[in-house]
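> coords below, sequence missing:
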């Protein structure tokens, strides 16, 4: 997810997102589950990175790994919400971002490259693919053929969750309460990219986990210095002590977020451009609740092709 120091050092600034009610049907990208466009800042360039050679839908994974997030600089740029199934004709003053399920080898490769790049930039070891990744999905965000963001989602099952490596007693206690857990992991956002990319990845992950898979709670491991950020910006609560995370060679604390609570925040704030300057959370940068049904339909269609 996101780190508090990326906010404190001004590397990510507030977008002022303006919804566009015009449906752009001139171009469609049937491999994406969601998309949005943003005015391009003067002189802005896409982050350097490997091209995405295959345009197919894709899978995902997340973890002690809410360390790998990058930084962005939107400088007041306005995000324009596009219909999940529609693509806006990109022009010289506009970038279109697509959220996809990573189903092609090239998407998985580019996501792994981005994770190594961002983890290295943060001084963390790049963890290997989670052992529970097979029970989840991987999401990628791309713009102009370049993967600029990725995150995964592990679903709880016989293999458990990545967080079980360090927090098994805490997770078993939650399971004993009847909660259905899932774990975002391996998050990475490239430098110079809008916070809308982060918000969109989280929103699509929430829809897959809560609406399609009936999960009740997110579980994440983050560096202790990012604890306040996740509490403030998404509503996480601490659910375990600070322990050493062997996967990335850094301390980690266990956090939990009720997906029912997340849904309430999305319904109250999602797509609300008027709240971006007053609401101190990421929820105004999520898609509007009206977009959710179409995104879920596309998630189902892409998942069935795996």
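That came through, no problem. Computed from a predicted structure; not experimentally measured. Numbering: from 1, shown residues only.

> Please make it C-alpha for all contacts and neighbour counts, starting now.
Will do.

> burial measure for residue 258, as a count.
18 (other Cα atoms under 10 Å).

> show me the residues around it that make contact.
The neighbourhood of residue 258, defined by Cα atoms under 8 Å, 6 or more residues apart in numbering, consists of 216-218, 236.

> Tell me how far it lies from residue 269.
Relative to residue 269, residue 258 is positioned 17 Å away (Cα to Cα, to the nearest Å).

> Likewise for residue 19?
13 Å.

> what about those two, which has more around it?
Neighbours of residue 19 and residue 269, each counted by other Cα under 10 Å, are more numerous for residue 269; the result is 23 against 17.

> try it against this one:
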């Protein structure tokens, strides 16, 4: 139900909706810009509710029409200058609650269900009386059709309308009347049940949307978005709906979640007071793939409560052997978004800030703001980003740690404020990429426990920036790095800081405490670096 539209007018322009306010599309009529979006926040639903109450009261309808957060209700709104000027809700069918039309017309709706139809309904339709634009109304209705059919796969649409509005829906959208009107106690007014096939509506969009109407034609479809525009809008609606439902799930999870209960099995190895301290700690992790993903989930299960996660890459099939976030359901998804979801699935209360373009000088200040520990998880070959981030940590007095997956083992190095820095240890400076790669390999694992059982040496190719990896090494990295993090956060337990390090190899059954005074200036390192550069330089230069 809602206000009866005024005379048809052409759509002047449709924008892509990339504005900062989150609108999915922009409609401009008479130089006035209207935004169309999902009301997926309490503020959006409140604005829609105020408009519905106002317009329903003006038409003499009684009842309470406040909108609530409901997974079976998707509310769309039109806004102008920040104010909600139109709203329409799609009601999705559910086994528990059905749709609102079931209250009066259950037999009619059940007849469609019996034929295998996936039913839905238009409801809570209201437009501000001062908005004289059917283009905006058409855009809002088009959105609801996309939500119902393209996002949720519904096949048949119902609407309960006052008899005085029945002709509008029949003439302008193709609805058909089912049965006789009944008294609707929700608004204390008579109501007709109307129905339309969503296949018919989609057909009309293909035939008429974005085209001049035929002479004397009474239809809203020419004012709908063109099929080309619709294609982009459907993609954005699917993403907006996914985010909306993810937020609903998190809200449901949060209602069942107890931090104290979730991490109670940590108590014994940490005190309750220390667990509360971990809850307040903030960790920055650059890289959300192999070690980065498992670092994030391990620290989340430790009870760390705040995360800065940075990565610009997406998951691919080649990540399946070692990256905890890589699954068929996450292919092509941003790694950092997937890992942020996994952290929130473990702790719905976690504060997670995502840096979707990776870490770089432009966002370094924000990435390290308020951070208690930096955990290096960048790709081996991300030399510039790694050097810049460790340098920034040193300047800010932020402790940092790195854990390298090597064969079926792991090697860790930590850098603490006031002690040997990353640059002092690795001696990168302005050296070539090849030298940085060799110096990194030598410096990470002076004991070289993994080298004796590499059965396919050609799998390491510095020129092509690739090397072998195992999930066992990734998991060992997480355990060793998280243990260093725990000691740093709680201020107890000895942290082996550079030039000290640890290398554990599960295949060789060996643990080595390494100590290289001077880091890569140490004579043994200088010899290994010289040999490594000679070994890899030919292949590297050929590339």
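Nice, I can see it. Treat the numbers as computed from the prediction; the structure is a model and nothing was measured.

> where does the TM-score land?
Put the two chains on top of each other and the TM-score (TM-score structural alignment, normalised by the length of structure 1) is 0.74; 242 aligned residues with a Cα RMSD of 2.2 Å.

> Which of the contacts of residue 258 of structure 1 sits closest to residue 293 of structure 1?
Closest approach between the contacts of residue 258 of structure 1 and residue 293 of structure 1, by Cα to Cα: residue 216, at 18.8 Å.

> For the counterpart of that closest one in structure 2, give me its contacts.
Aligned counterpart of residue 216 of structure 1 in structure 2: residue 155 (TM-score structural alignment). If you count contacts by Cα under 8 Å, 6+ apart, residue 155 of structure 2 has them with 117-120, 149, 197-199.

> hmm, which of those residues are the buried ones?
Among the contacts of residue 155 of structure 2, those buried by neighbour count (16 or more other Cα atoms under 10 Å) are 117-120, 149, 197-198.

> could those go into CSV alongside distance to residue 541 of structure 2?
Formatted as CSV, the entries for these read as follows, by distance: Cα to Cα, whole Å:
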residue, distance to residue 541 of structure 2
117, 64
118, 62
119, 64
120, 64
149, 56
197, 65
198, 61
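
> which residues of the stretch 201-306 of structure 1 fall in helices?
In the stretch 201-306 of structure 1, the segments counted as helices under DSSP state H, counting those that start in this stretch are 227-234, 259-269, 292-304.

> now the stretch 251-400 of structure 2
With helices called from DSSP H, counting those that start in this stretch, the stretch 251-400 of structure 2 shows them at 259-262, 272-280, 290-302, 335-346, 364-367, 383-396.

> any idea which of those helices is most buried?
Sort these by mean neighbour count, taking mean count of other Cα atoms under 10 Å, and helix 290-302 sits at the top with a mean of 25.

> matching residues in structure 1 for that one?
Helix 290-302 of structure 2 corresponds to no residue of structure 1 when matched by TM-score structural alignment.

> Stretch 436-455 of structure 2 too?
Mapping stretch 436-455 of structure 2 onto structure 1 (TM-score structural alignment) gives no aligned residues.

> And the residue nearest the centre of structure 2?
Of all residues in structure 2, the one closest to the mean position by Cα atoms, centre = their mean is residue 337, 4.4 Å from it.

> Let me know the distance separating residue 203 of structure 1 from residue 169 of structure 1.
Counting by Cα to Cα, the separation of residue 203 of structure 1 from residue 169 of structure 1 is 28 Å.

> Also residue 208 of structure 1?
Distance from residue 208 of structure 1 to residue 169 of structure 1, by Cα to Cα: 26 Å.

> between those two, which one's more packed in?
A direct count of neighbours by other Cα under 10 Å for residue 208 of structure 1 and residue 169 places residue 208 higher, at 21 against 11.
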